[in-house]
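# only the shape, not the letters, is given here:
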């Protein structure tokens, strides 16, 4: 009981990068601990694991025999190669994952120095977000087009409405439980569990309140307070299961609903957050309040979602009267 179970042998650990699988137990344990101990956000963990695996596979393919053989030149060459295929933010995220991993290996006395510590990522400055945004009438058309005579329709309208009216991230929305929809001061509120363990509570817009109440009551969720709020549809039943709705399924649903509503914009889950923020600002809301509602620590982040300047640009383009 006082000893850790032995790590699986390299042959039984196909998920480990080859350079890690071929190393000793201490190295393999320290590598696994990096993802299990230091990273709580599942999306960050997945992204960093993919970056580490890709980098170590890249090194192995170029003759690096062990972790100790990884040099800054290898990291720099890998970053250059990534820059020819990926956007700068993606390259910077992958480099950050590798840098943090080697920091952890250094403090665990697995390698003497961090080969990624001195490698600079690509320059990047962003003043405008890239997330596609819907016009208010498009968002309304999308919500109104959903058939709410089915459990799937009630769920989808409630999920999309939650992201539009509360500026919720898809991850926070899908992690909600039924008890995270509650009454306070005679008004329905939602509780969102955001990145970094932050708990964010918001009163519901009257449309969102209608969507959530119809969904919860129509699908019989009110008594299952500890259960997930948004769920998959049980196979062959057209009724909700007990399984939380995965993010990939939500994305596929959004694309399917947009196509059915004849919306040409290639929207995704995050589009509704940006749509809600932009619409709020267009109707006289302040940037500071929008940042609070979106649970942003800085208004600079909120500005990335503000697409009001797009309207000015379109008007100016039409001045070219040729």
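Arrived safely. From a predicted model like this one, the values you see are computed outputs, not experimental measurements.

# when you work out contacts or count neighbours from here on, use the C-alpha atoms and nothing else.
OK.

# which parts of the stretch 201-322 of the chain are strands?
Secondary structure of the stretch 201-322 of the chain by DSSP state E, counting those that start in this stretch: the strands cover 231-233, 240-244.

# out of the ones you listed, the one nearest residue 175 is which?
Nearest of the strands of the stretch 201-322 of the chain to residue 175, taken as Cα to Cα: strand 240-244 at 7.9 Å.

# list the contacts of the closest one.
Taking contacts as Cα atoms under 8 Å, 6 or more residues apart in numbering, the residues outside strand 240-244 that touch it are 151-152, 174-175, 219, 227-234.

# structure two is appended below for comparative analysis:
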């Protein structure tokens, strides 16, 4: 017989202290620690705080009292606030993720979010607009390449437009990440969501612009340092520094606004994906290229089904 377990030939019982320890809801920080992506962590934290405010939960133990009715009432209240279906689905997903974790830790008996009907999935078509080919060329030509900033910004725009990277992925690139070679072809080593790594062939046009920028900025030999950096007095900052996703957003927005079509950085990812699909790229390859876990997400960028010339109407002959 031990201090923690009372064992007989027919039963195994937890002591009262161990039972209470297992029943206690784990700290929120333990759950958040499993969320590696900073943006995901912030979104989930906001969703959880919203649910706690709505239900009036005062302590962790009260999560054991949450029922499906509470979740449905919260969902309906979110809808009354005129939040989008996408936002409501994300918040329900965040709450469900927490309860799944608590179930695994034996802190609650079930996940009350399961079975709660969620808003229908939007088509997303047009939510992030892709720009035309001529606008993409205008954007690439917009920076003043007589300056280090202009060389950097043009290399950034080319990296986004030719490789469909997310802002976070671009900001995480190091100098050596732009110098990988696979089967004799230059590749970018991209760290995507969830820390997943993928290798994307480096487009020759982007490769040349990156090389020009590194030579002008003076950190070409700092292999482990950030590739794209803030500038101080016309020079790149120290090796530990990297541009933030917000800075990248402002760079894209700034140049595009001057050209008359104000967009964010994600529009360049949409543009690259749409362009590749329009030029007959295999959708499964595009999914891998974008780092999408689900091909349904990739189909958002596939506008070929909306082109009249591709309609089955014109395949009919008598």
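Good, I have the coordinates. Keep in mind that what you see is a predicted model, and the values were worked out from it rather than measured.

# let me see the TM-score of these two.
The TM-score (TM-score structural alignment, normalised by the length of structure 2) is 0.79; 285 aligned residues with a Cα RMSD of 3.0 Å.

# quick check: which of the strands of the stretch 201-322 of structure 1 is buried the most?
Among the strands of the stretch 201-322 of structure 1, strand 231-233 has the highest mean neighbour count (mean count of other Cα atoms under 10 Å), at a mean of 19.

# first-to-last residue distance for stretch 276-293 of structure 2?
End-to-end span of stretch 276-293 of structure 2 (Cα to Cα, to the nearest Å): 18 Å.

# that one: how far from the chain's middle?
Put simply, stretch 276-293 of structure 2 sits 17 Å off its chain's centre (Cα atoms, centre = their mean, to the nearest Å).

# dump the residue contacts of residue 116 of structure 2.
Residue 116 of structure 2 makes contact with 68, 71-72 under the criterion Cα under 8 Å, 6+ apart.

# how far away is it from residue 301 of structure 2?
Counting by Cα to Cα, the gap from residue 116 of structure 2 to residue 301 of structure 2 is 29 Å.

# if we can go back for a sec, export the contacts of strand 240-244 of structure 1 to CSV and tack on distance to residue 38 of structure 1?
Converted to CSV, the contacts of strand 240-244 of structure 1 look like this (distance: Cα to Cα, whole Å):
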residue, distance to residue 38 of structure 1
151, 39
152, 37
174, 23
175, 21
219, 38
227, 28
228, 26
229, 28
230, 28
231, 29
232, 31
233, 34
234, 35
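
# ok, of those, which one's closest to residue 66 of structure 1?
residue 175 (39.5 Å).

# for the contacts of strand 240-244 of structure 1, which one is nearest residue 257 of structure 1?
For these, the minimum distance to residue 257 of structure 1 (Cα to Cα) is 11.3 Å, reached by residue 152.

# contacts only, for the closest one.
233, 238-240.

# where does the aligned partner of it in structure 2 land in three-state SS?
The alignment partner of residue 152 of structure 1 in structure 2, by TM-score structural alignment, is residue 149. Following DSSP: H, G, I helix; E, B strand; the rest coil, residue 149 of structure 2 is assigned to helix.

# identify the residues contacting the residue positioned nearest the centre of structure 1.
By Cα atoms, centre = their mean, the mean C-alpha position of structure 1 lies nearest to residue 171, the distance being 5.8 Å. Shown in contact with residue 171 of structure 1 (Cα under 8 Å, 6+ apart): 194, 247.

# look up how far residue 317 of structure 1 lies from it.
Residue 171 of structure 1 is 37 Å from residue 317 of structure 1, by Cα to Cα.

# do the same with residue 204 of structure 1
38 Å.

# more crowded one of the two?
residue 204 (20 against 9; other Cα atoms under 10 Å).

# residue in structure 2 matching that one?
Match for residue 204 of structure 1 (TM-score structural alignment): residue 202.

# which residue sits closest to its match, ignoring its sequence neighbours?
Of all residues not flanking residue 202 of structure 2 in the chain, residue 187 sits nearest, at 4.6 Å (Cα to Cα, 6 or more residues apart in numbering).

# how many neighbouring residues does the counterpart of that neighbour in structure 1 have?
Aligned by TM-score structural alignment, residue 187 of structure 2 pairs with residue 189 of structure 1. Using other Cα under 10 Å, residue 189 of structure 1 is surrounded by 20 other residues.

# name the helix or strand for residue 189 of structure 1, please.
According to DSSP states H and E, residue 189 of structure 1 maps onto strand 187-193.

# about what we covered before: of all the contacts of strand 240-244 of structure 1, which comes closest to residue 281 of structure 1?
residue 174 (25.6 Å).
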